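Trainee: Curious how this folds, go ahead:
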Amino acid sequence: MQSFQHQIAPFAPKPADLKSRRWIYIPYDRYTDRTGPLTEQPAAQTGIVIVESTAKALRRPYHKKKLVVLISNMRHFALEQAAKGVKVLYHFSPDSHGQALLHLQQSNKLPAITCMTPAERELRLDLHQAQQQGLDITFAEDTTWASSTKDFTTVYGPYKQGKSYVMDRFYRRMRQQTGILMQNAKPIGGQFSFDADNRSPYKHEVPVPTPPTYPPDTITQEVIALVEQTYAHHFGTTEDFDLPCTQSDSDAFWQFFLTHQLPHFGRFEDAMRDDHLQLFHSKTSVLLNLGRLLAMDLIRDVAARAAEGTAPMASCEGFIRQLLGWREFMRHLHEQTDGYRLLAGHVPQEPRKVPHEFSPDAPGAPRLDSETWVQGATPSALGASLTLPAAYWGIESGLHCLDTVVKQVIHEGWSHHITRLMVLSNLANLCGFSPRELTDWFWFAYVDAYDWVVEPNVLGMATYADGGLTATKPYVSGAAYINRMSNYCGHCQYDPKKSTGPGSCPFTSLYWTFLERNEDKLSGNFRMQMPYNTLHKKKPEELVQLRTRAAEAITDLQSFKRPKY
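Mentor: You can find the predicted model right below:
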């Protein structure tokens, strides 16, 4: 820490700076000066407040690389702003961000602080609590997003329980409103979505480019040492850390994707490999969710490649649909449902033990107006409640697909969206593991996970826990899909073509028993008619064998002791 403190110390504000400059609090998920309050006055008239909170980092066993990339970007952003003439009040605190800001404002006699509205609900509540205790702070619109709340409510109206939300309507509206990939009010290429062109398995048709790496500089090395010392008990590892931690590296990282990965991204978007874990995915989600990269900048860059013809329309549209469609759609839905707490099936959790400064029963602790924010929404439309097994913490299960993806998550804090959906979440869904436990696991295990993105994605699309609020059917499959879209099965002890008996892949038996177990809830779904017709044709003795194999698989997965954090 000495190197960073030595570098940032000369840029600390003097008494005159505290009075004469506009002071802006920089949330931990909004490191940008390309939009928002930092763009509204010269650097010589600007001061920023940054809080490095131990309490926040200890709230969950966040992946060590998530903490490194977040804290290192935080420190580098402070130095980048200082180099432009901005004064920096950088504060290390054992308290929450809100409590630390309140203390700083009172002790330094800071005038009113401006803050771009944080993306994460947890931080918004934390700051609101401090505001009730006297923190003088005003919130500016979060202009890092590609859409507004009004854009969402114009399409769907205010949130209403029992209403179904399909992303396609919102995506079409945003395409029309922004003019992205549009010509004469019609989609270029004659259709809004090219998803059907983005489902090819990868079989070495084209070489996979080697992504750039960014070895830790002195500041990042200090952060790694801090994480290993203070958060040694957390999930994951800091080994081989190579993510961008500066603005220039973030920009270069994005340019590499545009040139080398985008041309083949769409075609192999859904492919999975154990020898090419990233394939052609950008891996920019962590930088987007920190504010280092802005969604509309990326969308325009990709649209330009489509216009130039340097990348296929299917690749460009597929990437844009993820950002302008799905990412925006999910964050609006999280906001509209108060993190899914407004869903009819939500049952408040029992209070858990949290650091004392967040416990409403701790002596002298601040009171909360509502549930403490560490209690997440708990919908479970399919009644899933089994404990998430130790395999998600790296205890080998013998399922090559699962073990490969979990090993990647432990090492990188990342895997692409199909492995998240069709391996990790698919297995949890088929077995009936708790959607809330799976959500919490994703939240701390992934470098790009925050409440607004992980809760609607996992409780919604990934597990159908919301009962179809965001998806028209559960995203589940047997071994056939994994075998078709990956090379996992060829390296596994289980045979994807066998559904029962010795050596059979449990995904298939789990799939049929999942359908059987949830028939009363799902058989009326028009998109589930074909699998249910097939299920009904199976002989009673085969159904018994499928149930037996599925039960064996679940018992085996739950037989290992889960690590404690």
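Trainee: rest of the way, CA atoms for contacts and neighbours
Mentor: Will do.
Trainee: residues contacting L243?
Mentor: L243 makes contact with 69, 213-215 under the criterion CA atoms under 8 Å, 6 or more residues apart in numbering.
Trainee: now what about the helix or strand that contains V68, what contacts it?
Mentor: Take DSSP states H and E as the rule and V68 turns out to sit in helix 64-83. Among residues not part of helix 64-83, those counted as contacts by CA under 8 Å, 6+ apart are 4, 7-8, 11, 28, 31, 50, 52, 57, 87-88, 90, 219-220, 223-224, 227-228, 231, 234-238, 241, 243-247, 290, 412-413, 446-448.
Trainee: now the other sequence, so there's something to compare against:
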Amino acid sequence: MAPFAEQVQLAYPTPEELQGRRWIFVPYDRFTDRTGPIAEQPASETGIVIVESTAKAHRRPYHKKKLVLLISNMRHFALEQAARGCKVIYHFSEHSHAQALLQLQRELPLPKITMMEPAERELRIDIDAAIQAGLKMKMVPDTTWLSTTEDFLNVFGAYKAGRAYVMDRFYRAQRQQTGILMDKGKPIGGKFSFDAENRKPYKGQPRIPTPPAFAPDLVTKEVIALVRETYPHHFGSIENFDSPTTQQDADAAWAFALEHLLPHFDPYEDAMRDDELQLFHSRLSGLINLGRILPAQMIADVERACTEGRIPLASAEGFIRQILGWREFMRHLHQQTDGYRLLADTVAQEEGSMPQQDPYAGATPSALSASLPLPAAYWGVKSGLHCLDTVVAQVIEEGWSHHITRLMVLSNLATLCGFSPRQLTNWFWFAYVDAYDWVVETNVLGMSTYADGGLTATKPYVSGAAYINKMSNFCDHCQYDPKRSTGEGSCPFTALYWTFLERNEAVLGNNFRLQMPYTTLRRKSPIELVQLRARADDAITHLQRLPHLKYEPLTPQSN
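Mentor: Just a heads-up that it's a prediction; the model follows:
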């Protein structure tokens, strides 16, 4: 097989085709022909423009497997569209996507381009700047989403500082509006959420099926070689890449998850294991966020399987809540708050300082005044905490871990210790294959660390060792005892938990969901409090002293 560049060149348009077709820009996260402008006319009347930008890839040290997943899907999508009869302009550029489009439009020349409204804020500001410089672009709604801005505003109204945004309100409204898992205006099963039923630890049964692996073809092997050579200092491992990179393989991965994983998803959704890292999670979030698998298709498939008795209602509802609820809710909140910049600017103005001017600089809310640097353990330096080291090793290897390990191990520890929410957000952004600004900033600055002061969560999602011990087997293989909170061999999570509450009592002490733990904290003796503080300080000091690897995150660039 010829190299990719030679294959895609065969679909390059003639001058007549440049002027006679509808040209659509396909960004780096919307590889679908099943909805949107590509689906609106025959392939024989369609042309697509794709830009492979090294500037974007260098903006952060994105996980090597994220780059392989994205670029290989991008290249395969271009070839798939060429095979359908579309004409393809696939442009390799050292510049940003928007700058490359402006250059192409001027040089070819290329008529007005259509694109769906970008999901990522970063791409939106790039495109806006290019339009101001003369790019002829028509924006149309992104129909891969399940809800509109109006849907969100109908529930919450326009963004207002100090207002709390609870996902459940939005999710219920979406269920009622769409009729998904509804019967005559009532939720099937008598309630909207079965979240309380997903808290079982996994004890080895039912058996977890082996997920399919997709061996790299020649196109993907070429991308792997490119990433290895061009981005050698980026985060993570590039070895053993086996994720879907074609539409056919993405469909097969979803079919497997639907049949073999979703029936057992709900009971063990929050479980964690060091010997079964995936459990019954689909691991398809990266493909969903690339547009390879459409949320509407997934929900329809799950609802149908539930109706036919192939998936229990609780599992179907739990999965749908993640897609129809959290995913949609978080992207709306990100857009309404300008990536939390409205919140951050409010804080900055109150403190008498100027808001950040760099449009790529992330918002820095920190309601709990957390500012310690993220320690080397997040880059793979062993900490001695088996849960942390296991999850970080998985992220380095795969660029993925499921949502409870993200929330209750990685983010929990960072929040308890007072590590910088912005640094943690940046780490998630480049470490995970499914991370984009609209999902990572709201989830980490909001739900995971409470940096937004309760905009998205009614309390911080923190716990001591008891939760990790209950929901996982991590503690069975750790040097620390989860049942001891102080002294030699004690697990630091518990001491960190109590000192976190003590340290933040002025902010959290009146939180209605924290009254029980604060009552317990206030009953502790002065001697025990001193011991807890000492154990927590030792843990934080130990983590802060771990030597950093030579690798350092790159400073975001605006090119």
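Trainee: Just the buried residues of the contacts of L243 of structure 1.
Mentor: V69 (16 or more other CA atoms under 10 Å).
Trainee: Widest-spaced pair of the contacts of L243 of structure 1?
Mentor: The widest separation within the contacts of L243 of structure 1, taken as CA to CA, falls between V69 and T213 and amounts to 13.2 Å.
Trainee: which residues do these two both contact?
Mentor: Taking CA under 8 Å, 6+ apart as the criterion, V69 of structure 1 and T213 both touch 243-244.
Trainee: re the thing from before, just the ones of the contacts of helix 64-83 of structure 1 in helices?
Mentor: The members of these that map onto helices under DSSP state H are 4, 7-8, 57, 219-220, 223-224, 227-228, 247, 412.
Trainee: need these in TSV with distance to P118 of structure 1 and neighbour count, can you?
Mentor: What follows is these, written out as TSV (distance: CA to CA, whole Å; neighbours: other CA atoms under 10 Å):
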residue	distance to P118 of structure 1	neighbour count
F4	25	18
Q7	27	12
I8	24	19
A57	17	21
I219	25	21
T220	24	23
V223	23	22
I224	25	25
V227	24	22
E228	27	16
Q247	20	18
E412	25	24
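Trainee: A303 of structure 1: which of those is nearest?
Mentor: Comparing these against A303 of structure 1 with CA to CA picks out Q247 as the nearest, at 22.3 Å.
Trainee: Whichever residue in structure 1 pairs up with R422 of structure 2: neighbouring residues, count only.
Mentor: If you follow R422 of structure 2 across to structure 1 using TM-score structural alignment, you land on R436. For R436 of structure 1, the count of nearby residues is 23 (other CA atoms under 10 Å).
Trainee: does the closest residue to P244 of structure 1 other than its chain neighbours sit in a helix, a strand or a coil?
Mentor: Leaving out its chain neighbours, the residue that sits closest to P244 of structure 1 by CA to CA, 6 or more residues apart in numbering is S250, at 5.3 Å. Secondary structure of S250 of structure 1, reduced to three states by DSSP: H, G, I helix; E, B strand; the rest coil: helix.
Trainee: And the contacts of stretch 218-238 of structure 1?
Mentor: The set of residues external to stretch 218-238 of structure 1 that reach it, using CA under 8 Å, 6+ apart, is 1, 3-4, 58, 61-65, 67-68, 71-72, 75-76, 245, 409-413, 444-445, 565.
Trainee: buried sites along it?
Mentor: Residues 219-228, 231, 233-238 are the ones in stretch 218-238 of structure 1 that count as buried (16+ other CA under 10 Å).
Trainee: Now do the contacts for T149 of structure 2.
Mentor: Shown in contact with T149 of structure 2 (CA under 8 Å, 6+ apart): H332.
Trainee: Give me the distance between it and Q132 of structure 2.
Mentor: Plainly put, T149 of structure 2 is 24 Å away from Q132 of structure 2 if you go by CA to CA, to the nearest Å.
Trainee: what's the answer for V302 of structure 2, then?
Mentor: Separation of V302 of structure 2 from Q132 of structure 2 (CA to CA): 43 Å.
Trainee: which one of these two has more residues nearby?
Mentor: Taking other CA under 10 Å, V302 of structure 2 and Q132 do not tie; V302 has more neighbours (26 against 9).
Trainee: so who does the residue nearest to the spatial centre of structure 2 touch?
Mentor: With distances taken as CA atoms, centre = their mean, A435 lies nearest the centre of structure 2, 3.6 Å away. By CA under 8 Å, 6+ apart, the residues touching A435 of structure 2 are 286, 428-429.
Trainee: Could you do E239 of structure 1 as well?
Mentor: H411.
Trainee: just the strands in the stretch 451-559 of structure 2 please.
Mentor: Counting by DSSP state E, counting those that start in this stretch, the stretch 451-559 of structure 2 has no strands at all.
Trainee: Give me the mean deviation of the helix holding V68 of structure 1 from structure 2.
Mentor: If you overlay the two and look at helix 64-83 of structure 1, the average distance to its match in structure 2 is 0.2 Å (mean CA distance after the TM-score superposition for structure 1).
Trainee: Go ahead and measure how far that helix is from the middle of the chain.
Mentor: Taking CA atoms, centre = their mean, to the nearest Å, one finds the center of helix 64-83 of structure 1 at 19 Å from the center of the full chain.
Trainee: and what of stretch 112-125 of structure 1?
Mentor: In terms of CA atoms, centre = their mean, the centre of stretch 112-125 of structure 1 is set 18 Å apart from its chain centre.
Trainee: and for it, what are the contacting residues?
Mentor: 22-27, 29-30, 36-37, 97-98, 136-142, 339, 373-374, 450-452.
Trainee: Please flag which of those residues sit within strands.
Mentor: Secondary structure assignment (DSSP state E) places 22-25, 137-140 from the contacts of stretch 112-125 of structure 1 within strands.
Trainee: returning to what we had before: export the contacts of A435 of structure 2 to a markdown table and tack on neighbour count and distance to Y450 of structure 2?
Mentor: Formatted as a markdown table, the entries for the contacts of A435 of structure 2 read as follows, by neighbours: other CA atoms under 10 Å; distance: CA to CA, whole Å:
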| residue | neighbour count | distance to Y450 of structure 2 |
| --- | --- | --- |
| G286 | 22 | 25 |
| F428 | 26 | 16 |
| W429 | 22 | 17 |
